[in-house]
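Trainee: sequence and predicted structure below; questions after.
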Amino acid sequence: MKAKDLLGRRGELLAADFLEDRGIKVIDRNWRCPTGEIDLVAIDGETLVIAEVKTRRSLRYGHPFESITAAKLVRLQTLAVLWSRHHAVFLPHTRIDALGVLDDGGPDPVVEYLQGVG
C-alpha cells in the first residue's frame, strides 16, 4: 500500500474513533458503488451521518476542508440516498459531516470536525 493510502486509512481510523468518542456510532466504512465512495457512515440519534474524511500531513497544500467542493457535497448527498436504499436503513434525518485530519506522523494528530456541511 502506498504511503498516501496508509495516511488516508490512518486518518479514517482516527476520524471514526473521534466520532465514536462523541457518541456517534460508526456503522460502515469505505462503502463504494459506481457513483463514488463514502468514507464513514454513522448514526447520531435519529440522523444518518455521511462523513467525508480528508487527511493531510501538513497545511502546505491547504487545509483538508478546502478539498471538499460543492460538487463533492452533491455527490455525497446522492451517495447517502444510495447507501440508505442499499442497506434498507431509513432515518428521519440525514447529515453530511466533514473531518479534517492533520497527521505528520507524530504522537498527536489533530482532528477537526464540522457538522452539517452539505
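Mentor: Received the coordinates, thanks.
Trainee: every contact and neighbour count from this point should use C-alpha atoms.
Mentor: Fine.
Trainee: residue 11 and residue 113, how far apart?
Mentor: 13 Å (Cα to Cα, to the nearest Å).
Trainee: between these two, which has more neighbouring residues?
Mentor: Set residue 11 next to residue 113 and count neighbours by other Cα atoms under 10 Å: residue 11 wins out with 25 against 16.
Trainee: my read is that one is in a strand, agree?
Mentor: No. When classified by DSSP: H, G, I helix; E, B strand; the rest coil, residue 11 is found to be helix rather than part of a strand.
Trainee: this is the comparison structure:
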Amino acid sequence: MALKDIRGRDGEDRAADYLLAAGYRVVDRNWRCSEGEIDIVATRGASLVIVEVKTRRTAWFGHPFEAVDARKAARLWRLGAAWTRTHEPVARGRRLQLDIIGITGEDPRTAILEHLEDVR
C-alpha cells in the first residue's frame, strides 16, 4: 500500500473517531458503488451525513477543503442518494447532509482537523 493510501486511511480513522466523540453514529465506511466511494456515512439526530475526508501533509498545494469542488460535491450528493436507496431502513425520514473533514499535518493522528458541516 502506498504511503498516501496509508495516510488517507489513517485520516479516515481519525475522522471517524472525531465524529463518534461529537455525537455522530458511524453507520458505514468506504461504501462503494459503480459511481464511486463514500468515505463515511453517519447519522446525527434527523440527519444522514455523507462525510468526505481529505488528508494532506501540508496546505502547500491548497487547503483540503479546496479538493471538493462543485463537480466532486455533486458526485458525493449522487452517491449519498444511491446509499439511501440501498439502505432505506437507516435513511428513512432523515435529511441528507454533506460534510467535509480536512486533516492537515504530517501525522493524521495528531494533525489539525477541521470539519465543514452541511455543504451545499
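Mentor: Now that the structure is in, tell me what you want to look at. What you are looking at is a predicted structure, and each value in this text was computed from that prediction instead of being measured.
Trainee: need the TM-score from the superposition.
Mentor: Between these two chains, after superposing, the TM-score reads 0.94 (TM-score structural alignment, normalised by the length of structure 1); 118 aligned residues with a Cα RMSD of 1.3 Å.
Trainee: tell me where structure 2 has strands.
Mentor: 25-33, 36-44, 47-56, 95-104, 112-116 (DSSP state E).
Trainee: what separates stretch 23-35 of structure 1 from the chain centre, distance-wise?
Mentor: Offset of stretch 23-35 of structure 1 from its chain centre (Cα atoms, centre = their mean, to the nearest Å): 8 Å.
Trainee: buried residues in it, which are they?
Mentor: Neighbour-count burial for stretch 23-35 of structure 1 flags 24, 25, 26, 29 (criterion: 16 or more other Cα atoms under 10 Å).
Trainee: list the contacts for residue 119 of structure 2?
Mentor: Residues near residue 119 of structure 2 by Cα atoms under 8 Å, 6 or more residues apart in numbering: 97, 98, 99, 100.
Trainee: run a quick neighbour tally on the last one.
Mentor: Residue 100 of structure 2 sits with 22 neighbouring residues when counted by other Cα under 10 Å.
Trainee: need the counterpart of it in structure 1.
Mentor: Using TM-score structural alignment, the equivalent of residue 100 of structure 2 in structure 1 is residue 98.
Trainee: residue contacts, residue 53 of structure 2?
Mentor: Shown here is residue 53 of structure 2, whose contacts under the criterion Cα under 8 Å, 6+ apart are 11, 12, 15, 39, 40, 100, 101, 102, 103.
Trainee: how many neighbours does the residue nearest to it when sequence neighbours are not counted have?
Mentor: Setting aside the residues directly before and after it, residue 53 of structure 2 is nearest to residue 101 in space (Cα to Cα, 6 or more residues apart in numbering), at 4.8 Å. Other residues near residue 101 of structure 2 number 24, with proximity taken as other Cα under 10 Å.
Trainee: does residue 101 of structure 2 touch residue 56 like I think?
Mentor: No. Checked against Cα atoms under 8 Å, the pair residue 101 of structure 2 and residue 56 is beyond contact range at 11.1 Å.
Trainee: what residue of structure 2 is the furthest out?
Mentor: residue 60 (21.6 Å; Cα atoms, centre = their mean).
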